[in-house]
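# only geometry, no sequence info:
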């Protein structure tokens, strides 16, 4: 065959750099988006933030007085001369109060204001409400959650530091103190000593002549330290170490403490299985005594070291907030997650002036001219990238808002009545409504969160499969799970509902589901089976 040249025409889809960046930004979470923007800001001098990342921080004047945060100053005088709560008639800080003024920002968009500025303005009042309410949910205000308070009180001090502080004041020999420190170093994060004492002794140098009896003495000294139960080698031992102090703290009778001790030592598996009938026979006690002993055991902490574990809390900031207005439930972007970006005007003007035709130069200046041309081309490329990023970020939030509003319109009953009113919804329905592809809707709803009257939920939560009903309709799997949880929450603890009985109750309401389907939904809700829900 002879080499030859051929020309063929074909069509193929090519993704431009701008489109690739738009797709990548759309699938990023809020945290990942901020990281991406910070990285681009460090690389592109023509891009800058138009907002102050530290605007919500209280500043200190030169004279020592406090300067209020930027957000507080903006809302101190109210919005347009009125207080933030005047136009709603509801309490300040309620993001779900009715808004008789309609949709905020609609006038700005109708007047032709830029989309990003209109979105920023639509959430000003909501930003005040979010700043007041955002930290209140799930902050551990339950007065019964004593363990959470203990954890909060000890945050910043590790378990080892806490034990070393007590050991420094203990009356013991230097050798015993060194052995206790050795055992403390062997403790795991939950406070258990899972290394055998013989292994610890074998790992020590032979010239120290440490025998297991000395280690057992050091272990008893470790058991006397706070928190009670630290250094235990098993769950029963941990609970037994805490029983005396717990009995005194709760004012339990010696009989109750002794019954609890017998349960922990011999029948802890029966208590976990809630086999109360067998426990009553083995312990030879009445139901009240067993109930008191069980309550005493439940007050113990099976992992005493966890309260000292320093885990960074994970906070979810919603991208969209849903509020009730005169027109119904409406979705608004959370202004706190919208980065305000702009192109540096000074650099843009310089580049514009350098593009103007210049006078002819001599040959000696040719090299300098070439260098300036290369610099200008580089900056022009960065200018184009900055404009792309500003446009793509704006388009990202506009798409999120469109999809969120469509979800709110289709799941309107959920926001008024809860999860039991959730209807079946698939990605294809939203894609057809907003004119986007299903893959785009999948990117929008992944790791994007919505603040609702029932908590902060991922947009994926509103999508679910359907289950046929006797009337020929369909019920959402999310609504069925909510019904199962409601039935279990309202059941008689002495006679809990089995999975078969729950399936029968749902069938009476027209929802036909099998027993195994109920079991699958119950396990997804992390609810125990009927045998573990039974109480005395």
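Yep, that arrived. Everything quoted here is computed from the prediction, not taken from an experiment.
# Going by C-alpha atoms from here, please, whenever you check contacts or count neighbours.
Fine.
# Against which helices or strands is the longest helix out of those in the chain packed?
Using DSSP state H, we find that the single longest helix of the chain is helix 366-410. Using 3 or more C-alpha pairs under 8 Å, 6 or more residues apart in numbering; DSSP states H and E as the contact criterion, the elements in contact with helix 366-410 are helix 17-27, helix 115-122, strand 328-333, strand 341-343, helix 345-354, helix 427-434, helix 438-445.
# try 7 Å this time
Where contact means 3 or more C-alpha pairs under 7 Å, 6 or more residues apart in numbering; DSSP states H and E, helix 366-410 is packed against helix 17-27, strand 328-333, strand 341-343.
# how about these in CSV, adding distance to residue 227 and mean neighbour count?
Written out in CSV, the entries for the helices and strands packed on helix 366-410 read as follows (distance: least, C-alpha to C-alpha, whole Å; neighbours: other C-alpha atoms under 10 Å):
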stretch, distance to residue 227, mean neighbour count
helix 17-27, 46, 17
strand 328-333, 46, 22
strand 341-343, 51, 19
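# okay, now the one to match up with it:
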């Protein structure tokens, strides 16, 4: 018969406090997301303020004040002096005076707005206008109609329900709008809608046949196959293909382009007195400080029932410290990367050394996971371009001589080999593998294929050009 007993064991378990977990999350954020988070903190926390563009920032006196410190009531008369000492001549400007260039910029015209504006100039009945507008609202960013035509509009919205012929008329109406090729249901239809723009009638007719019946051969650039199928000279087919390639397969991009997110580097690298040095980009470092006035007034008049303000004050102090710690860690990681990859800065990607996260973690004295978070969505501006910090890490690949070579360098070498190939006789992935082996680099063919795809280089059949 089994017996029941109580035992006591002791063990150590590593756990993260909620505040430390939050700090880890903030470290992983991109600078854009982090700046937005800081802006939200400033808006909701009365003890945080954005620093003015001044050479001398007032000290955060409340940082050293005790949360339980009290003052005699006679000192309350100093509150006015404290308040006025922080008010400069330009502190009460109107909102208009603080408007930024972004606030004053014109709003972006979307593709739907552009098309609706053209419909407004047409004499259409209410039913036709409703169908055309429904089709416009169903287009994607590329300008395509990706859903079935009979699913564009809820049949309950119109009485009687729209017939297929009515929907087709509405579709042709939208397709007649600018830009040409809009509201197509396939790439072939999009290009066919733009073929009337080709000036030469013979080239126009041949291009239309190609996009309607031989789109796969066009994508493969099979000039010989197209010439045989169309029974046309190769020169004529080449002219038609060139005309088709001048068309726009994504007409929606020409109007109301999606907002372009420019990369703002977190760190900039430049040579100073013969050495490569990293420095933080001031544009991504939030200029935030503890509001000394509010903090000191709160300390003077703190009473029971002010727990929410106590939490705000503690949160404000933690936010300021976290900003300093975040960017100090980013700078430490960036400087360690530079020390490891000086040859890359000197000679380019071919000189990239193998590098793993643990090497940087050991050098700056942090955990490997911290380096992983720091390198996520952080960018470094170098004389060779702007790179994500993760770009400088690549696993080692052993050459025939036993020396380690970085995967980044091999990928760059593959790009150089393809760039020097003959257009009439491009190299297959197997050919590239053999060339690498001849240079002492033992790389599998599937690895060459993967690196070629990462370089966005087409396979050999699509790179072949006729002489």
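In hand now; what should we look at? Worth saying up front: this structure is predicted, and the values here are computed from it rather than measured.
# one step back: go through the helices and strands packed on helix 366-410 of structure 1 and name the closest to residue 247 of structure 1.
When these are ranked by distance to residue 247 of structure 1, counting by C-alpha to C-alpha, first place goes to strand 328-333 at 52.5 Å.
# quick one: the closest one aligns where in structure 2?
Residues 275-280 of structure 2 are the counterpart of strand 328-333 of structure 1, counting by TM-score structural alignment.
# Distance check, the closest residue to residue 119 of structure 2 other than its chain neighbours against residue 172 of structure 2.
Ranked by C-alpha to C-alpha, 6 or more residues apart in numbering and with sequence neighbours excluded, the top spatial neighbour of residue 119 of structure 2 is residue 129, at 7.6 Å. The spacing between residue 129 of structure 2 and residue 172 of structure 2, counted by C-alpha to C-alpha, to the nearest Å, is 13 Å.
# Please say which of those two ends up with more neighbours.
Applying other C-alpha atoms under 10 Å to residue 129 of structure 2 and residue 172 shows that residue 129 carries more neighbours, namely 18 against 15.
# re the thing from before, now the longest helix of structure 1 and helix 115-122, what's the angle there?
Computed by axes from the mean of the first three to the mean of the last three C-alpha atoms, to 10 degrees, the angle separating helix 366-410 of structure 1 from helix 115-122 equals 50 degrees.
# Show the subsequent helix or strand relative to helix 366-410 of structure 1.
Next helix or strand after helix 366-410 of structure 1 toward the C-terminus (DSSP states H and E): helix 412-417.
# Now that next one on structure 2. Mean distance?
In the superposition with structure 2, the aligned residues lie an average of 1.5 Å away from helix 412-417 of structure 1, counting by mean C-alpha distance after the TM-score superposition for structure 1.
# which residues in structure 1 form strands?
Read by DSSP state E, structure 1 holds these strands, from start to end of the chain: 47-49, 59-60, 66-67, 320-325, 328-333, 341-343, 449-452, 455-458, 466-468, 474-476.
# quick one, which of those is nearest to residue 173 of structure 1?
Comparing those against residue 173 of structure 1 with C-alpha to C-alpha, the closest turns out to be strand 59-60 (51.4 Å).
# Grab the most central residue of structure 2 for me.
Geometric centre of structure 2, nearest residue: residue 261, 6.2 Å, by C-alpha atoms, centre = their mean.
# Per the alignment, that one pairs with which residue of structure 1?
Under the alignment (TM-score structural alignment), residue 261 of structure 2 pairs with residue 314 of structure 1.
# Contacts only, for its match.
Listed by C-alpha atoms under 7 Å, 6 or more residues apart in numbering, the contact set of residue 314 of structure 1 is empty.
# Would you check how far apart it and residue 191 of structure 1 are?
Look at residue 314 of structure 1 and residue 191 of structure 1: by C-alpha to C-alpha, they are 24 Å apart.
# Quick one: map residue 142 of structure 2 onto structure 1.
Following TM-score structural alignment, the counterpart assigned to residue 142 of structure 2 within structure 1 is residue 190.
# Which residue, other than its chain neighbours, is closest to its match?
Residue 190 of structure 1 sits nearest to residue 305 (C-alpha to C-alpha, 6+ apart), 4.1 Å away.
# Can you point out the buried residues in stretch 259-273 of structure 2?
Of the residues in stretch 259-273 of structure 2, those buried by neighbour count under the rule 16 or more other C-alpha atoms under 10 Å are 264, 265, 266, 267, 268, 269.
# what's the spacing between it and its chain's center?
The offset between the C-alpha centroid of stretch 259-273 of structure 2 and the centroid of the whole chain comes to 14 Å, using C-alpha atoms, centre = their mean, to the nearest Å.
# before we move on, what about stretch 325-335 of structure 2?
Using C-alpha atoms, centre = their mean, we find the averaged C-alpha position of stretch 325-335 of structure 2 to lie 21 Å away from the chain's own average C-alpha position.
# Tell me which residue of structure 2 matches up with residue 408 of structure 1.
Using TM-score structural alignment, the partner of residue 408 of structure 1 in structure 2 is residue 338.
# any idea how far that match is from residue 224 of structure 2?
With distances taken as C-alpha to C-alpha, residue 338 of structure 2 is found 51 Å from residue 224 of structure 2.
# ditto for residue 260 of structure 2
Spatial separation of residue 260 of structure 2 from residue 224 of structure 2 under the definition C-alpha to C-alpha is 40 Å.
# Thanks again, I'm all set now.
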